[in-house]
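Chemist: Need coordinates for the below:
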Amino acid sequence: MIKLYDYWRSSASYRVRIALGLAGESWETVIVNLLEAEQQSDAHLSRNPQGLVPVLEIDGNRFTQSLAQIEYIDETRGLGLLPPDPVGRTEVRALSYAVAMDIHPVCNLRVVKWAVEHSGNQISNEGWMQHFIGEGLAAYEEMTQGGPFSYGDRVTLADVCLMPQLYNAKRWGVELAHLPKISRIKDSLDQIPAFQNAHPNNSPH
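Modeler: Now for the predicted structure:
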């Protein structure tokens, strides 16, 4: 049985839930409550020394880092989340990393909390999120081909990374009306059951 150590609002966990859904897999959710600092418990640190979610137990293995987990699911379940050609793979990875390595890390709540506290509250959570998510998505808008999906005519790793960030954008009041390509992509992804089912509102918490 696949086991996912998960927190419902974690963008990284959300990505992995999408990938598992695309693979048609079922899994057991083990909630790691970030608000109660369960990720820093001895039990969780023994699973992931970084103290992060998700942790994925699959096929007798235990993996950390969501992109590594998703690529494992992709390679072992034949999802085709990366194009077959080197140029396509590179472009999809660039889009994926623009979200997972540029927007997400600076918008991690532990980072934002530190910034707010050390600014003497001159920075607000909302202001920080709106700035970095808005800036990052504006760049993504320019990078994407903007068909029905982020790259080409099928779901790729880039879409799996984008959708959780769009949830965060809505949560923090980031305006998307000026991003027509991203809006079209979201409309396409909203129709896919794996994306619907992975939504935080449909995840145990």
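
Chemist: For the rest of this, base every contact and every neighbour count on C-alpha atoms.
Modeler: Fine.

Chemist: tell me, how many neighbours does the nearest residue to Leu162 once chain neighbours are set aside end up with?
Modeler: Sequence neighbours aside, Val99 is the residue nearest to Leu162 in space, at 6.6 Å (criterion: CA to CA, 6 or more residues apart in numbering). Using other CA atoms under 10 Å, Val99 has 23 other residues around it.

Chemist: One more, please, to line up against the first structure:
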Amino acid sequence: MQLYSFFNSSTSYRVRIALALKGLDAHYHGVNLRAGEQRTSQHRELSPIGGVPVLVDDNGVSLTQSLAIIDYLDARYPHAPLLPNEPVLRARVLEAALLVACDIHPLNNVRVLGYLQRVLEVSGEEKDRWYAHWVAEGLSALEDLLQRHGTGPYCFGDTPTLADCCLVPQVANALRMGCDLDGYPRILAVYRHCLAQEAFQRAAPERQPDFIQ
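Modeler: Have a look, this model is predicted:
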């Protein structure tokens, strides 16, 4: 398998976690988002929207969008499942994962933040306020969800799921951006537990070949 990724991309980080949890190897291709490599015609042949991650498997199947990739991996490699079979638990996992993937990340990704500064000409301070606002909105809801329905050291039980694959990169980004996370004890407990596990450590940004200080 081939994985087109950027070390600091939270969506790529989700896929790297899923691969590591399943014990799967993928040849890593760094796509430098800071240098605009995602906008080249060569990369757009792989990703029409010009983003990462992109996974190309050993059958030539090429996929973009992190949740679609993880769902595909779960179907093709059912060991260490990331989506439970039990209907309510499966729905809870998807509820938490989509809260991150749909309600937080799209408002704060590189393309949106770049548009705010380059086109709308907001200041760096205003951009940071925007970022912190949407993180707080989303993580407050996620904290409430996990307090009500979460159990065990992971989001939902004793084994990691898609929800954990999404939570860890989002928290890492929020910490990197200086957001105050003291009001989210359940989220932080899950995050710290995950980081103590080898699979999550292997997927971390600083362990990737294209890591930049």
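
Chemist: Tell me the spacing between the aligned residue in structure 2 for Ser203 of structure 1 and Gln201 of structure 2.
Modeler: Correspondence of Ser203 of structure 1 to structure 2, assessed by TM-score structural alignment: Gln208. In this view, Gln208 of structure 2 and Gln201 of structure 2 are 10 Å apart by CA to CA, to the nearest Å.

Chemist: ok, the residue nearest to Leu162 of structure 1 touching Met163?
Modeler: No. Val99 of structure 1 lies out of contact with Met163 (CA atoms under 8 Å); the separation is 9.8 Å.

Chemist: Check whether Leu94 of structure 2 really touches Thr161, as I assumed.
Modeler: No. In this structure, Leu94 of structure 2 is not within contact of Thr161 by CA under 8 Å, at 9.4 Å.

Chemist: Overlap in contacts, these two.
Modeler: Leu83 (CA atoms under 8 Å, 6 or more residues apart in numbering).

Chemist: in stretch 174-188 of structure 2, what's buried?
Modeler: 174, 179, 181, 184, 186-188 (16 or more other CA atoms under 10 Å).

Chemist: which bit of structure 1 covers that stretch?
Modeler: Using TM-score structural alignment, stretch 174-188 of structure 2 lines up with residues 169-183 of structure 1.

Chemist: For Tyr140 of structure 1, see how far away Gly147 of structure 1 is.
Modeler: 13 Å.

Chemist: The two - which one has more neighbours?
Modeler: Tyr140 (22 against 15).

Chemist: what's the matching residue for that one over in structure 2?
Modeler: By TM-score structural alignment, Tyr140 of structure 1 lines up with Leu142.

Chemist: Okay, and that match sits in which element?
Modeler: Counting by DSSP states H and E, the element that carries Leu142 of structure 2 is helix 124-149.

Chemist: Go ahead and measure how far that helix is from the middle of the chain.
Modeler: Chain-centre distance of helix 124-149 of structure 2: 15 Å, with CA atoms, centre = their mean, to the nearest Å.

Chemist: Now do the SS call for the residue lying farthest from the centre of structure 2.
Modeler: When distances are taken from the C-alpha mean of structure 2, Glu121 lies farthest, 27.5 Å away, according to CA atoms, centre = their mean. Using DSSP: H, G, I helix; E, B strand; the rest coil, the structure places Glu121 of structure 2 in coil.
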